[in-house]
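Visitor: just a sequence and a predicted model for now, questions to come.
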Amino acid sequence: MSAPTTAPEPSAADPSTPWAGSVRRTADGSLEVGGIDVRDIAAEHRTPVYVLDEADLRGRARAFVTAFTEAFADLAGADVYYASKAFASVAVDRWVAEEGMHVDVSTGGELAVALRAGVPGDRVALHGNNKSDAELERALRAGVGRIVVDSLGEIEHLADLAGRLDLPAPVMVRVTTGVHAGGHDFIATAHEDQKFGLSLTSGAARAAVDAVLARPELTLLGLHSHIGSQILDLSGFEVAAGALLRLRAEVAAETGTLMPEVDLGGGYGISYTGGDLPPTPAQIAPALADVVRRLSAELATPPPRVSVEPGRAVVGPAGLTLYRVGTVKPVTTEDGTERRYVSVDGGMSDNIRTALYDAAYTAAVANRRSEAPAVVSRVVGKHCESGDIVVRDVLLPGDVTSGDLLAVPATGAYGRSMASNYNLLPRPGVLAVRDGQARYVVRPETEDDLLALDVG
């Protein structure tokens, strides 16, 4: 059994809190978010429901833009892209754009959402290891600011397509630097044996740069690196930045082309249980600026314009998922210890990360305060899978019972975006809250939605 967590009480002053900034306990013990009591949210909107604190999200976006603008002011400047794969919706893309962010997309669907949100094409970046012709053409016609190429074959294909359409194609080359950072292997993206990028060690990255330079239909903006996700230690970014800047200097010396930009990716971690102290934008930006400043001087090359791509760090802490408890079942484990299984009305269809990555979360009783002694509990869903676990081990009051509300914090990233209809459960809606007002930015699905796709 893993060590059980205890959900910390909401505190905007605690930098390790997993709760959104507006979450607090009311006088009678219920949780409030965005000025709205969760009991009122549950009464008006069915559970489970994703609840998104708009002011918190905007504040995190603004903090990244401010920190990087200030830290790189004496260099060549910086741009901050929102990695919308964490959670893409028209409202969220619009919010982050209004706070000064660009938007990073990885599919045609995410591109469509960004464009619907009114994000200018030149402030959009397109990623992906297997972009379709339709996705590339739509990106070119939208005038995206960059297409991050991921293979030698894609370079030739994109150049041919841009030539046929007679449209500009600004590209960055995604480099596999060999830095392995973050949590689970599935979310570490810069080691050699995986699907993303072009290896620096094998020479593929340099070959890709030369291939782009050989095609006049393409404009080489620079180099891109993404070393993983849920990263709490910034040292990996220094190693990756060094690799990119050295390749940039090598290309400049040998070809006369000095690439103007370098993208250091994202993957900045957040606190899921209150046990982590993730770096803040005010810590990240100066650290990366110092690396770029020092290495550029050592390599005797002008510093590049730098971009980064936070996603989880912007939207993750801004969200929580609200569930209603169904059954509560005490179980004696094989080693003789007691655990209570607390079943909620959602599960792995609205948060697959626990099953997929063994991700850690915490939970709290949301509709009341309890003085009952805490007991080791496992929050599970209603799916026909023994691995349908939302929170593996958490200390919850021993009087948790059917009808109670549970809140799981830090679910704004990769909850709704990875949700499914497993067991034909409709996906929950995303309810934005701010200043006592609530509105759906993504409406909840219904059984009619499910049946509308089933043509019999």
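Guide: Arrived safely, thanks for sending.
Visitor: drop to CA atoms for contacts and neighbour counts, all remaining ones
Guide: Noted.
Visitor: what element comes up after the helix or strand Asp290 falls within heading to the C-terminus?
Guide: Following DSSP states H and E, one finds Asp290 within helix 281-299. Scanning forward in sequence from helix 281-299 by DSSP H and E, the next helix or strand is strand 305-308.
Visitor: how distant is the helix or strand that comes right after that next one from the center of its chain?
Guide: Sequence-wise, the next helix or strand downstream of strand 305-308 (DSSP H and E) is helix 312-315. Here helix 312-315 is found 6 Å from its chain centre; the criterion is C-alpha atoms, centre = their mean, to the nearest Å.
Visitor: with stretch 219-229 instead?
Guide: On the basis of C-alpha atoms, centre = their mean, stretch 219-229 is displaced by 17 Å from the centre of the chain it belongs to.
Visitor: now do stretch 341-351
Guide: Offset of stretch 341-351 from its chain centre (C-alpha atoms, centre = their mean): 21 Å.
Visitor: what does that stretch contact?
Guide: 47-48, 323-331, 354-355, 377-383, 388-390, 411, 414-416, 418-422, 425, 427-428 (C-alpha atoms under 8 Å, 6 or more residues apart in numbering).
Visitor: presented hereafter is structure B, for comparison with structure A:
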Amino acid sequence: MPLQLLPDHSTIAADGSLVIGGCRVDDLASEFGTPFFVYDEVHLRDRAREAVAAFGPGVAYASKAFLCTAMAALVHEEGMCIDVATGGEMRVALAAGVPADRLVMHGNNKSNLELEMALAEGVGRIVVDSFDEMDRIEALVAGGLPVPSVLLRITPGIEAHTHEFVKTGQDDSKFGFGLASGAARTALDRAHRSTAMHLVGIHVHIGSQVFVVDSFRKAVQTLAPLVNDLGLPEFSIGGGLGVAYVEGEESATITQWGAVMNQACRDAGITAQVSAEPGRSIAAAAAVTVYTVGTIKDLPGIRTYVSVDGGMSDNPRPVLYGSGYETFLPRAVAADRPREIRLVGKHCESGDVLVREGYVPDDLAVGDLLATPVTGAYGHSMGSNYNKVLRPPVVFVRDGDARLVVRRETYDDLLRLDV
């Protein structure tokens, strides 16, 4: 198991077992049951502080990566703003005690209700994504709501090197105002003239899980003339910094990313305050998902299927994007893993695959705990109740203490919305 993929404050006990944040994973499994997400709280805090150091106090945590009230409170305590993309994310952040002026509201199709909430609460920034949204904002302000400060999301025509489903900066995108089409200039002119919007900056986002930092630099170079011509005080480069999920992958740190971006902006003559919206790079590597093995099926000459008590309901990324993960046993973290398996979930779906090519020790047995690292982003947040499976709890660990921040769902929860 590549130990660098584990949360920062992970150690191996004398008996070979995994310890995260001073807590033995097998003890956590006994206390909270499986499956569950365990997050290294200090890892999260360190990454948030790193982001503030790299980009300043305007940097925003992209909450779609992982959000609950405890996480919202944590990043706020460490000096970050929070990027919310729906009324639901806004409600969670506000419930956590985050001041509305520390929120950045995103979304390509914000509803009247969501915009009304944002304006009434006094959200710090709204990232405007369409002409229709401008119409809605102008109508709400005409109805008596406060004038918001806005950035316009510009689509620069940059093809980021990432999965097709998470590319957002190319001309053919549902997001933003296209630069090549002239829509960006038209939108900026309208926002500048509008009495219902206070235009403070430009926003760009080229995609997610981007390893090639040059892609971000190209976006800066492409938009620099626009940013400089307007002389606006803010320029957000968005998020999307990739993280390593499997052995052999490497990614830039937040510090390295910030240094490259700030230098690129200086080289382009941009004097606006540069900000960013890291999410995955804050949360992903901070967590491990822990399962219990329920079934092992050896198909001679084909493969070995190992089924666990979770699946695509707690981590849909492998199904959506073909994402890779490592597999290991928390009781033997550093052990050799010669046995190849396919890790699958418990859902009635052949595509319910968590790890297509996983490796475990030869003595894997039914009842073993089995874990996948780097699951802190887009697991819990994209989870579902497919097959009415109960969504797992979330546990934060720090200095030997474990605290439950999201409880496990119950069967009563599944019925709560039925009428």
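Guide: Received it, and whenever you're ready, just let me know what you need. Values in this document were obtained by computation on a predicted structure and should not be read as measured data.
Visitor: filter the contacts of stretch 341-351 of the first structure down to the buried ones.
Guide: 47-48, 323-328, 354-355, 377-383, 388-390, 411, 414-416, 418-420, 425, 427-428 (16 or more other C-alpha atoms under 10 Å).
Visitor: now Glu371 of the first structure, what's its secondary structure?
Guide: State at Glu371 of the first structure, reduced to three classes by DSSP: H, G, I helix; E, B strand; the rest coil: coil.
Visitor: now do the contacts for it.
Guide: Applying C-alpha under 8 Å, 6+ apart to Glu371 of the first structure gives the contacts Pro397.
Visitor: so it versus Val365 of the first structure, what's the distance?
Guide: To Val365 of the first structure, Glu371 of the first structure is 11 Å away according to C-alpha to C-alpha, to the nearest Å.
Visitor: which residues are in contact with both of the two?
Guide: In contact with both Glu371 of the first structure and Val365: Pro397, using C-alpha under 8 Å, 6+ apart.
Visitor: who's in contact with the strand ranked longest in the first structure?
Guide: Secondary structure of the first structure per DSSP state E: the longest strand is strand 319-332. Judged by C-alpha under 8 Å, 6+ apart, the contacts made with strand 319-332 of the first structure from elsewhere in the structure are 19-20, 38, 42, 47-53, 338-346, 400-413.
Visitor: next step: the residues you listed restricted to strands.
Guide: Judged by DSSP E, strands contain the following of these: 49-53, 338-344, 405-409.
Visitor: from these, keep the buried residues only.
Guide: 49-53, 339-344, 405-409.
Visitor: widest-spaced pair of those residues?
Guide: When C-alpha to C-alpha is used, the two most widely separated members of those are Asp53 and Arg339, lying 32.6 Å apart.
Visitor: so which bits of stretch 111-131 of the first structure are buried?
Guide: 111-115, 117, 119-121, 123-129, 131.
Visitor: to clarify, my last question referred to stretch 144-163 of the first structure.
Guide: Residues of stretch 144-163 of the first structure classed as buried: 144-152, 154-156, 158-159, 161-163 (neighbour count, 16+ other C-alpha under 10 Å).
Visitor: in the second structure, point out the residues matching it.
Guide: Stretch 144-163 of the first structure lines up with residues 123-142 of the second structure when matched by TM-score structural alignment.
Visitor: mind listing residues that contact the matching stretch?
Guide: Under the criterion C-alpha under 8 Å, 6+ apart, residues 100-110, 112, 115-116, 147-153, 175-177, 187, 191, 196-197, 203 lie in contact with stretch 123-142 of the second structure.
Visitor: just the ones of those in helices?
Guide: When the contacts of stretch 123-142 of the second structure are checked against helices (DSSP state H), the matches are 112, 115-116, 187, 191.
Visitor: of the residues you listed, buried ones?
Guide: Using 16+ other C-alpha under 10 Å as the burial test, these include 115-116, 187, 191 as buried.
Visitor: got a list of what Asp362 of the second structure touches?
Guide: Shown in contact with Asp362 of the second structure (C-alpha under 8 Å, 6+ apart): 337-339.
Visitor: now do the helices in the first structure.
Guide: So, for the first structure - with DSSP H - the helices run 38-44, 54-71, 90-98, 108-116, 133-142, 152-165, 204-213, 235-255, 281-299, 312-315, 353-357, 447-453.
Visitor: now for those helices, which one comes closest to Gly183 of the first structure?
Guide: Per C-alpha to C-alpha, nearest to Gly183 of the first structure of the helices of the first structure: helix 353-357, 8.6 Å.
Visitor: quick one: contacts of that closest one?
Guide: Residues from elsewhere that reach helix 353-357 of the first structure (C-alpha under 8 Å, 6+ apart): 184, 186, 348, 359-361, 387-392, 414-415.
Visitor: ok, the residues you listed vs Glu254 of the first structure, which is closest?
Guide: Phe186 (36.3 Å).
Visitor: distance of the aligned residue in the second structure for Tyr272 of the first structure from Arg331 of the second structure?
Guide: Alignment note: Tyr272 of the first structure maps to Tyr245 in the second structure; criterion TM-score structural alignment. Taking C-alpha to C-alpha as the measure, Tyr245 of the second structure falls 21 Å from Arg331 of the second structure.
Visitor: ditto for Val84 of the second structure
Guide: Going from Val84 of the second structure to Arg331 of the second structure by C-alpha to C-alpha gives 38 Å.
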